[in-house]
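# everything below, folded, please.
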Amino acid sequence: VLSRVPVTLVKFDIQFPYANNEDEYAQVADSLKNKENLLVAEVGVQDYADYENQDLAGRYSLNRGDFPVVKLYTHDNLKSPATFPTNEKFTASNIMRFVK
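Just a heads-up that it's a prediction; the model follows:
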């Protein structure tokens, strides 16, 4: 999917996220939903039972303690996406600034 869309914003998080971080990312997704050539996605990583999406988390060396992690993939740089800075507060406005 990433190779078909020029820009993809992906949030890696626990399988069933909740609270403020989830609400902030939902605002970002809502703001960007009508943007052409941009896909907003979320990958829920499960660290029990079926361990869903652990392979993706492992590819980027992400652990549960790192979540949420937001990565910005561009069509010409799929292997080294930009990562939302961990020293930035996880707010919709900061994430939107990161995307631009």
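# for the rest of this, base every contact and every neighbour count on C-alpha atoms.
OK.
# can you map out the helices along the protein?
19-32, 54-59, 92-99 (DSSP state H).
# which residues of the protein fall in strands?
If DSSP state E is used as the criterion, the strands of the chain fall at 7-14, 38-45, 69-74, 77-83.
# what would those look like in TSV with distance to D23 and mean neighbour count?
Below are these laid out as TSV (distance: least, CA to CA, whole Å; neighbours: other CA atoms under 10 Å):
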stretch	distance to D23	mean neighbour count
strand 7-14	12	22
strand 38-45	13	19
strand 69-74	14	21
strand 77-83	19	14
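# to compare against the first, here's another:
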Amino acid sequence: MKWRTADTVDAPLIAVLGPVRRPRAVQVLLDGKPVVTSPRLDTVRAAHVAQAVAGHLLPREAASGRQAAPTNIRWQGLVAEVRVTTGRHRVVRLVRLRPVD
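Got it, this is the predicted structure:
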């Protein structure tokens, strides 16, 4: 018998966190809540994310009346395939990005 420790699910990409050319993480919508992926994106995935969102970025809404940092950006139009671990501590890891069908 094998125990499944993680499930792979599709989630809409709602934000990219970090420098545009080298994002540190992505934020996805899981179960109606925004969740930031962990651990930090490796070089290959960061380059892929940067290339996928280039030219399609919108500034994040200002928080508390002040401008959000320019490295926090929002764009809708990609689906992130993420692996969500099951159990006590939930970790969401980016597997890959796909365009919306």
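# overlay the chains and give the TM-score.
Comparison of the two superposed chains (TM-score structural alignment, normalised by the length of the first structure) gives a TM-score of 0.29, and 47 aligned residues with a CA RMSD of 4.1 Å.
# redo the helices of the first structure as JSON lines? Include distance to V45 of the first structure and mean neighbour count.
Below are the helices of the first structure laid out as JSON lines (distance: least, CA to CA, whole Å; neighbours: other CA under 10 Å):
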{"stretch": "helix 19-32", "distance to V45 of the first structure": "14", "mean neighbour count": "15"}
{"stretch": "helix 54-59", "distance to V45 of the first structure": "6", "mean neighbour count": "14"}
{"stretch": "helix 92-99", "distance to V45 of the first structure": "20", "mean neighbour count": "16"}
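# can you redo the ones you listed as CSV with distance to V10 of the first structure?
Converted to CSV, the helices of the first structure look like this (distance: least, CA to CA, whole Å):
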stretch, distance to V10 of the first structure
helix 19-32, 10
helix 54-59, 12
helix 92-99, 11
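# measure stretch 70-81 of the first structure end to end?
10 Å (CA to CA, to the nearest Å).
# I'd like the next helix or strand past the helix or strand hosting V28 of the second structure.
Here V28 of the second structure, judged by DSSP states H and E, is contained in strand 25-30. Per DSSP H and E, the first helix or strand lying C-terminal to strand 25-30 of the second structure is strand 33-36.
# give the buried residues for that following strand.
35-36 (16 or more other CA atoms under 10 Å).
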